[in-house]
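In: take a look and give me a structure for this.
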Amino acid sequence: MLWFSEEVRPGFWVGFTGAGAGNLAFHVGDGPDRVAGRRAVLDARVTELAGSPVSLHLQYMNQVHGSDVALVAAAGPSPSSMPVGPTADAMVSRSASLAVMVADCVPVVFAGLCADGAPVLGVAHAGRPGIEKGVVAATVAELRASGAVSLQAWIGPAVCGRCYEVPGDMRAAVSAVEPAAYSRTSWGTPALDLPAAVEARLAALGVPARNVGVCTLEDDALFSHRRTLRDGGAEGRFIGFAALARGAVS
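Out: Prediction:
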């Protein structure tokens, strides 16, 4: 179910699911009850992982390829099978466990600490439009405004610069904002390296980052929108998450 997970401190975990957890998105044509059931199973696994005495419920968002950052309080169980989250491409919280959905875009997960030792969590959806619009910098700014005096980021699985073919003018536009995005496919055509762009932006912002990802297009242990377009099959989304056990505040 979990493709990667790491304990930041007792009760504070970050991680990424794999395709084995099933599709976790409601907007790709899957049955709502099936998606809700998978999310509930994942909530239970994350609760167990964090050692929380109270059930954790990951907060999702309505992602629109922008740069808005939502501040959220603790998430509770959804009153329906299709919950409504904030419309944003990043979230920051001092109490809620957060999730970001992807299937080729870059999932970025943040763990921060305030001066008093209290945790701050963040997630960001860094697709090509979001990188152009500055979603990574906006998320870091909101984390710091929320009290984070130290930050660490994890860059999850995404389509790599050898595979993400784009038109030449698109490569030029994105590279003008983030030069590290400039890439070429393994067959010699214009491409974008979104994970490299995210890593470069985090470095410029003074945020240490661990790139734990692989290429989603190349690894069928993860969902890939581009692979689905190429090979067919059902769409799916995996998530990056930051989870905090209730009471893990010092």
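
In: contacts, neighbours, all on C-alpha from now
Out: Fine.

In: from residue 107, how far out is the residue nearest to residue 2 when sequence neighbours are not counted?
Out: Excluding its sequence neighbours, the residue lying closest to residue 2 (CA to CA, 6 or more residues apart in numbering) is residue 17, at 4.3 Å. Distance, residue 17 to residue 107, using CA to CA, to the nearest Å: 11 Å.

In: hang on, the residue nearest to residue 2 packs against residue 242?
Out: No - contact status for residue 17 versus residue 242: not in contact, 11.7 Å apart, counting by CA atoms under 8 Å.

In: now the strands for the chain?
Out: Using DSSP state E, the strands of the chain run over 2-9, 12-17, 69-71, 90-93, 98-102, 106-114, 119-126, 148-155, 182-184, 190-192, 209-211, 238-244.

In: please generate a structure for the following sequence too, so the two can be compared:
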Amino acid sequence: MSERRPVHKVFTSRKGGVSEGAYASFNLADRVGDDPAHVKANRERLAQVLGLEASRFVWMEQIHSPTVTVVEGPSEDPIAATDAVVTTQRGLALCVLVADCVPVLLSDHEAGVIAAVHAGRMGARNGILRNTIEKMVELGARPHAIHVLMGPAASGERYEVPRDLASDVETHLPGSRSTTAKGTPGLDIRSGLLRQCLSKGVTAVDADPRCTIEDEDFFSYRREGTTGRQAGVIWLD
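Out: This next block holds a predicted model:
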């Protein structure tokens, strides 16, 4: 019999759900224009596949802020005006929704502290990941013991932005400026977040290299405009 894992980290794709049209098919966001019944069915399917109760999932009202919220238990409503949630509670599934932004899942399973982070351009620029690591440390996590997993997101080769914007983000999130495949200014937010992790003493960092703009297995706001959201989910056993 295999040993139980102390922490689980999962990223979804756009496949495997019941949503239709621009939201086909596994859209997990309830505020992007999809049929609420389809979103509910998709979330119930996610819970079933992961072996958790749907009531144990914690969702966020993501606003591209640097705000981190500690959660102590389930919530019927999304956690208001926050872009990262942290908990020490077991069996509580923290969720982040994305469609090009970087979903980041963090854990120190020995200390029993986990977090889910929505690292969009503005949130990343303004320190959402740094603030999350600091909050985890306040709750007992140790930087050298934190593992970070970044999910599929817009890549530096595809995420084209104006030169002034690239320079501004680079100033606040060093390592994020890139050159796109077209030779234009771009942003690689995952690269900037990696450097920020290292600056905080967090060295165990993994990243899914897939680009949501390029890979049609994922929802992409920059590619499609009206579209759904995939999720990152983390929980402690």
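
In: hmm, back to that, and residue 17 and residue 242 of structure 1? Which one has more around it.
Out: More crowded of residue 17 of structure 1 and residue 242, by other CA atoms under 10 Å: residue 242, with 31 against 26.

In: circling back to that earlier point, okay, and the common contacts of residue 17 and residue 107 of structure 1?
Out: 239-240 (CA atoms under 8 Å, 6 or more residues apart in numbering).

In: tell me, what residue is most central in structure 1?
Out: Residue closest to the mean C-alpha point of structure 1, counted by CA atoms, centre = their mean, is residue 107 at 2.9 Å.

In: so who does that one touch?
Out: Listed by CA under 8 Å, 6+ apart, the contact set of residue 107 of structure 1 reads 100-101, 123-126, 155-158, 239-240.

In: how much space between residue 230 of structure 1 and residue 158 of structure 1?
Out: Distance from residue 230 of structure 1 to residue 158 of structure 1, by CA to CA: 16 Å.

In: between these two, which has more neighbouring residues?
Out: Taking neighbours as other CA under 10 Å, residue 230 of structure 1 and residue 158 compare with residue 158 leading, 28 against 10.

In: how about the more buried one, what's its match in structure 2?
Out: When structure 2 is aligned by TM-score structural alignment, residue 158 of structure 1 is paired with residue 153.

In: show me the residues around that match that make contact.
Out: 99-103, 190, 209-213.

In: the same query, at a cut-off of 10 Å, please.
Out: Counting by CA atoms under 10 Å, 6 or more residues apart in numbering, residue 153 of structure 2 makes contact with 98-103, 119-120, 159, 188-190, 207-215, 218-220.

In: of those, buried ones?
Out: Listed as buried from these are 98-103, 119-120, 159, 188-190, 207, 211-214, 218-220; burial here means 16 or more other CA atoms under 10 Å.

In: so which of those are in helices?
Out: Among these, the residues falling in helices (DSSP state H) are 189-190.

In: out of the strands of structure 1, flag the one nearest residue 47 of structure 1.
Out: strand 238-244 (8.2 Å; CA to CA).

In: which part of structure 2 matches the closest one?
Out: Aligning strand 238-244 of structure 1 against structure 2 (TM-score structural alignment) gives residues 230-236.

In: give me the stretch of structure 1 that the longest helix anywhere in structure 2 matches.
Out: Longest helix of structure 2, by residue count under DSSP H: helix 36-50. Using TM-score structural alignment, helix 36-50 of structure 2 lines up with residues 32-46 of structure 1.

In: still on that earlier bit, joint contacts of residue 17 and residue 242 of structure 1?
Out: In contact with both residue 17 of structure 1 and residue 242: residue 5, using CA under 10 Å, 6+ apart.

In: returning to that earlier point: what residue of structure 2 matches up with the residue nearest to residue 2 of structure 1?
Out: Residue 17 of structure 1 maps onto residue 12 in structure 2 when the alignment is built from TM-score structural alignment.

In: and that match, how far is that from residue 131 of structure 2?
Out: Taking CA to CA, one finds residue 12 of structure 2 at 25 Å from residue 131 of structure 2.

In: setting aside sequence neighbours, what's the nearest residue to the alignment partner in structure 2 of residue 172 of structure 1?
Out: Alignment note (TM-score structural alignment): residue 172 of structure 1 maps to residue 167 of structure 2. Of all residues not flanking residue 167 of structure 2 in the chain, residue 177 sits nearest, at 7.0 Å (CA to CA, 6+ apart).
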